[in-house]
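Q: Sequence and predicted structure are below.
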Amino acid sequence: MKEEIWIEKYRPVRLEQVIGQDEAIERLKSYVATKNLPHLLFSGPPGVGKTASAVSIAREIFGEALWRENFTELNASDERGIDVVRTKIKNFAKTAPIGGAGFKIIFLDEADALTPDAQSALRRTMERFSSNCRFILSCNYSSKIIEPIQSRCAVYRFRRLSDEAIKKRLEYIAKDQVLSITEDGYEALIYVAQGDMRKAVNSLQAAAFIDPEKPISRETIYRTTSTANPEDIISLVETALLGNFRAARKELNRLLYEEGLSGEDIIGQIYRAISSMDNRIVLDLGLSEKRIVELVDIIGEIDFRLTEGASEKIQLEALLAHFVLSNAD
């Protein structure tokens, strides 16, 4: 039997199944009820329900028999030039709807990847074919969409999913798949996901295949997602802030070489540990707000250097050295 990818198996097919976006979904349902639709712009981080909402709208407006004929999906990150607007989008937009539908829907995913020229051409296409075609644009950053397109769309901002919403969906999947997950396993999945349901479900499926006979614990989650245990990151930062550079560097080397983590993964988790105001780094060490601001500033600088291609080991050791020196003042 062929195993199905869980993110597809458990993808919402109706608006009411999209979780964590109650306000946006309630407003979108009103369009479905009237069988009428303006151009839409969905903005927000990945894995929060933008694509699922677009497909669900098409399914509910056109019905299961006709939605595929009246709906097309393009990913702008694959074809981001002006030619895709002049050919694929324009050719689909100018044909008549099928089966007596009032209009067709073009869903353009990752629209913020379109070049400025392509967006200008898209604006004109939206104007010319609005009588028989509606556009749904999805993007991570609405600021990268030109103003003339934004002004022609009803903008919906999708937020990161709450921990409660993610856990509720994971519990449903675990029950359906007959999985046993410990409470700290759920906490680890939520930590790894960072508000991204797709990442949470992928992580759960990967962990489920490690040892089907044992409950899924946080160790399993961290091992399969190449994520450091948050406690190890907190310990690393605490050790450096307490002035023990050698011990902190030893722990850093373990994370880099034994755990196989990348420098960007570690810097991201260090930032999360520092910025969480209720964790023990802040509480036990009594860090002032000014000190936290200074630490976040240097983390940002090191992250930029890593992005530019600097040595991971040298830059992360420089970060630890700064932590040590900042506490010695």
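A: Thanks, I have it. Quick caveat: nothing in here was measured; it's all calculated off a predicted structure.
Q: contacts, neighbours, all on C-alpha from now
A: Fine.
Q: Next, count neighbours for Met1.
A: 3 (other C-alpha atoms under 10 Å).
Q: what's the answer for Gly47, then?
A: 20.
Q: Go ahead and report the secondary structure state at it.
A: Going by DSSP: H, G, I helix; E, B strand; the rest coil, the secondary structure assigned to Gly47 is coil.
Q: mind checking how far it is from Glu258?
A: 30 Å (C-alpha to C-alpha, to the nearest Å).
Q: cool, Glu251 as well?
A: 10 Å.
Q: Arg59 too?
A: 48 Å.
Q: Neighbour count for those two, which is higher?
A: Arg59 (21 against 10).
Q: Surely the more buried one and Val13 touch.
A: Yes - assessed by C-alpha atoms under 8 Å, Arg59 is found in contact with Val13 at 7.4 Å.
Q: Compute the number of surrounding residues for Lys88.
A: Neighbour count for Lys88, taken as other C-alpha under 10 Å: 12.
Q: In addition, the following structure is provided for comparison:
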Amino acid sequence: MAGTAMQLDEESDLPWVEKYRPNSLSDLVAHEAIISTITRFVEEKKLPHLLFYGPPGTGKTSTILAVAKQMYGKYFSSMALELNASDDRGINVVRDQIKAFASTQQIISKGVKLVILDEADSMTNAAQFALRRIIEKYTKTTRFCLIGNYVSKIIPALQSRCTRFRFMPLPYDVAATRIREISVCEGLNLTDDGLNALLDLGQGDMRKNLNILQSTSMAFKVIDSDAVYSCTGNPNPRLIDRLCEILLSMNFTEIYAEFNEDRITLGFALSDIIREIHKNMIKIDFPEKMKIFLIKRMSEIEMRLSSGASEKVQLGSLIGAFVEARALQF
């Protein structure tokens, strides 16, 4: 009983991303076609080399870990080697660690071993070319799963040796269902507008959703949209709506004073405000040419900000773009 209590305490201390990570293929949500294909590979014991790619937080690592746990059970630690290639990405890791694991024979458990290379798109080209030869040499005893965000950074020679699966961002309804389940498990007071704010900030990244949910729950008893935006430091959509109204109604001096006061008081970066205003541009009923004019000017301002330009000067440029657009005939 003491051991069980200790285990529960350890689980409660885990980040929710790890605490609620799926343990089997049946626990995974979304990507039904990918999951059904991989499940068939596992059941028929015909698992090929795999390449998972797509945006972060979409279930790539969770999927292969669930596969490994289903295949090996209690022998997981001896039959699977998990490496994060963003840390261990040199050619020596391929020659020493991966080769040593792939070449050793397992007496206790039968079947192929599994090497999981997370963030494989961070590996050097020399390491990738060395890995190509290792995959060929030990293909009878070992399967490799490469995971990365950008498939273009994986050399074609490795891509051709793997069955590729692209993981899309999680649909909002799937992410919403999972967030609600976790909220119930944790006893959270999550409102509908709070859930919508989480989904808007997460953009299909489940890891980001859970991290925001956990951090907000520690700071606020009620998780609503104000709490979510306040905890993450993102501008509230209501503020952006008000700023858009100001941009379209006041003169330059009044807009500059209002904008500067809000920016300083609330502590938002101008780049954050531009990003949120850009989202609103689609909703506002502007003439098409006016939208094109403003988006082009905003992109130039964002580029100058990323190059280290003064926020005060670029704020004036942003306001000037809207005042100029209002005066032009489209």
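A: Thanks, I have the structure now. Being a predicted model, the structure only gives us computed values, none of them experimental.
Q: any idea how far stretch 317-327 of structure 1 is from the chain center?
A: In this view, stretch 317-327 of structure 1 has its centroid 31 Å away from the chain centroid, taken as C-alpha atoms, centre = their mean, to the nearest Å.
Q: Check stretch 232-248 of structure 1 too.
A: Put simply, stretch 232-248 of structure 1 sits 30 Å off its chain's centre (C-alpha atoms, centre = their mean).
Q: Superpose on structure 2 and give me the mean offset of the longest helix along structure 1.
A: Longest helix in structure 1 by number of residues (criterion: DSSP state H): helix 289-307. In the superposition against structure 2, helix 289-307 of structure 1 averages 3.2 Å from its aligned positions (mean C-alpha distance after the TM-score superposition for structure 1).
Q: Quick check: what element follows that helix along the chain?
A: Note on helix 289-307 of structure 1: by DSSP states H and E, the next helix or strand toward the C-terminus is helix 312-328.
Q: Now do the buried residues in that following helix.
A: Within helix 312-328 of structure 1, the residues scored as buried using 16 or more other C-alpha atoms under 10 Å are 312-313, 315-317, 319-324, 326.
Q: so what corresponds to Pro12 of structure 1 in structure 2?
A: Applying TM-score structural alignment, one finds that Pro12 of structure 1 aligns to Pro22 in structure 2.
Q: Please name the nearest non-neighbouring residue to its match.
A: Leaving aside its sequence neighbours, Pro22 of structure 2 sits nearest to Leu28 (C-alpha to C-alpha, 6 or more residues apart in numbering; 5.9 Å).
Q: That neighbour contacts Thr63, correct?
A: Yes - between Leu28 of structure 2 and Thr63 there is a contact at 7.3 Å, judged by C-alpha under 8 Å.
Q: Neighbours of Tyr257 of structure 1, how many?
A: 10.
Q: which position in structure 2 aligns with it?
A: So, by TM-score structural alignment, Tyr257 of structure 1 is matched to Ile264.
Q: three-state assignment of its match?
A: Per three-state DSSP, Ile264 of structure 2 ends up helix.
Q: and the residue mapped onto Ser122 of structure 2 from structure 1, how many neighbours?
A: Using TM-score structural alignment, the partner of Ser122 of structure 2 in structure 1 is Ala113. Close neighbours of Ala113 of structure 1, defined as other C-alpha under 10 Å, add up to 21.
Q: show me what contacts Ala113 of structure 1?
A: 76-77, 80 (C-alpha atoms under 8 Å, 6 or more residues apart in numbering).
Q: which among the residues you listed gets closest to Thr220 of structure 1?
A: Of all the contacts of Ala113 of structure 1, Thr220 of structure 1 sits closest to Ser77, with 33.1 Å by C-alpha to C-alpha.
Q: for that closest one, helix, strand, or coil?
A: coil.
Q: is it true that it touches Leu108?
A: No - in this structure, Ser77 of structure 1 is not within contact of Leu108 by C-alpha under 8 Å, at 9.7 Å.
Q: Give me the more crowded residue out of those two.
A: Neighbours per residue (other C-alpha under 10 Å) separate Ser77 of structure 1 from Leu108, with Leu108 holding more: 23 against 15.
Q: after the helix or strand that contains that one, next one along is what?
A: Counting by DSSP H and E, the secondary-structure element that holds Leu108 of structure 1 is strand 104-109. Next in sequence after strand 104-109 of structure 1, counting helices and strands by DSSP H and E, comes helix 116-128.
Q: For that next one, give me every contacting residue.
A: For helix 116-128 of structure 1, contacts defined as C-alpha under 8 Å, 6+ apart pick out 80-86, 90, 133-135, 145-146, 148-149.
Q: Going through the residues you listed, which ones are buried?
A: 80-82, 84-85, 90, 133-135, 145, 149.
Q: thinking again about what came up before, report all helices and strands that the strand holding Leu108 of structure 1 contacts.
A: If contacts are counted by 3 or more C-alpha pairs under 8 Å, 6 or more residues apart in numbering; DSSP states H and E, strand 104-109 of structure 1 sits against helix 50-62, strand 71-75, strand 133-139.
Q: try 7 Å this time
A: Strand 104-109 of structure 1 is packed against strand 71-75, strand 133-139, with contacts defined by 3 or more C-alpha pairs under 7 Å, 6 or more residues apart in numbering; DSSP states H and E.
Q: Nothing else from me, thank you.
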